[in-house]
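S.K.: missing the sequence, but the structure's below:
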């Protein structure tokens, strides 16, 4: 099974060099943040960072939730292209698609820890 997380973020100009976000771009970015703005999905992503290629059952045990609830959240992440599913025999394993997601999770957590209460 291919377990490598790829960096599919193509090289982009520095944020300071980009033109101001326009409507469609801002909407797309907002949609991405909305998908990530869910405690369960963040916990699932963190579990996948710590242990790539987990099944729904394994993820359910990690986050302490019912399998169906985790499956529903995984489907949202798959639909957005953040996570992919890989079938191995009777099992489906999930993995993060791109290292950009890991970096974003790490930076978001860092920011949260550094902000005053």
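M.R.: Sure, I can see it. Note that the coordinates shown come from a computational prediction; the quantities given were computed from them, not determined experimentally. Numbering: from 1, shown residues only.

S.K.: only C-alpha atoms for contact and neighbour calcs from this point on.
M.R.: OK.

S.K.: tell me how far the longest helix seen in the chain is from the chain's mean position?
M.R.: Longest helix in the chain, counting residues (DSSP state H): helix 99-114. For helix 99-114, the distance from its own C-alpha centre to the chain's C-alpha centre is 11 Å (CA atoms, centre = their mean, to the nearest Å).

S.K.: what about versus this one:
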């Protein structure tokens, strides 16, 4: 007679930070995918640092064509990391603080959990 182990008894550990749900993971994967490009990472950093820079200032900072910068900004906007507003003929961008805070809380919580777990 083979005894089956009681997996539920072994796996009952409480996590200081609950793991992501599938839905949360899918949503966050899109954000991390948007941040996975060095140009986009630099763009979000510049936008967050300077408050609400004009697209003309962002374009000047890179040795890339304006349409390429526009594409990267579109990806960041689609991921919910930045917002834009038109002022005359120029578009200004700003970081979405709530989205950046969400990422910060997630990473900080996961890092704290990793430090607390025996390894």
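M.R.: Noted; the coordinates are in hand. Given the structure is predicted, the values throughout are model-derived calculations rather than measurements.

S.K.: TM-score them against each other, please.
M.R.: Overlay of the two chains. TM-score (TM-score structural alignment, normalised by the length of structure 1): 0.65; 92 aligned residues with a CA RMSD of 2.6 Å.

S.K.: what number of residues lie near residue 29 of structure 1?
M.R.: By other CA atoms under 10 Å, 12 other residues sit near residue 29 of structure 1.

S.K.: One more: residue 42 of structure 2?
M.R.: Neighbours around residue 42 of structure 2, by other CA under 10 Å: 15.

S.K.: buried stuff in the strand or helix carrying it?
M.R.: Assessed by DSSP states H and E, residue 42 of structure 2 sits inside helix 38-50. Using 16 or more other CA atoms under 10 Å as the test for burial, helix 38-50 of structure 2 gives 39-40, 43-44, 46-48.

S.K.: Pull out the buried residues from stretch 97-107 of structure 1.
M.R.: 97-102, 105.

S.K.: same question, stretch 108-119 of structure 2
M.R.: Buried residues in stretch 108-119 of structure 2 (16+ other CA under 10 Å): residue 110.

S.K.: Please apply the same query to stretch 55-70 of structure 2.
M.R.: 55, 58-59, 69.

S.K.: quick one on the thing from earlier: show me what the longest helix of structure 1 is packed against.
M.R.: helix 39-50 (3 or more CA pairs under 8 Å, 6 or more residues apart in numbering; DSSP states H and E).

S.K.: which strands and helices sit next to the helix it packs on?
M.R.: Against helix 39-50 of structure 1 (3+ CA pairs under 8 Å, 6+ apart) you get helix 56-63, helix 67-79, strand 91-96, helix 99-114.

S.K.: Now these in CSV, please, with extra columns for distance to residue 25 of structure 1.
M.R.: Converted to CSV, the helices and strands packed on helix 39-50 of structure 1 look like this (distance: least, CA to CA, whole Å):
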stretch, distance to residue 25 of structure 1
helix 56-63, 32
helix 67-79, 19
strand 91-96, 23
helix 99-114, 18
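
S.K.: closest to residue 15 of structure 1 out of those?
M.R.: Go through the helices and strands packed on helix 39-50 of structure 1 one by one with CA to CA and the one that ends up closest to residue 15 of structure 1 is helix 99-114, at 14.5 Å.

S.K.: just the angle between that closest one and helix 39-50, please?
M.R.: 120 degrees (axes from the mean of the first three to the mean of the last three CA atoms, to 10 degrees).

S.K.: Next, the angle strand 91-96 makes with helix 99-114 of structure 1.
M.R.: Between helix 99-114 of structure 1 and strand 91-96, the angle comes out at 60 degrees (the same axes, to 10 degrees).
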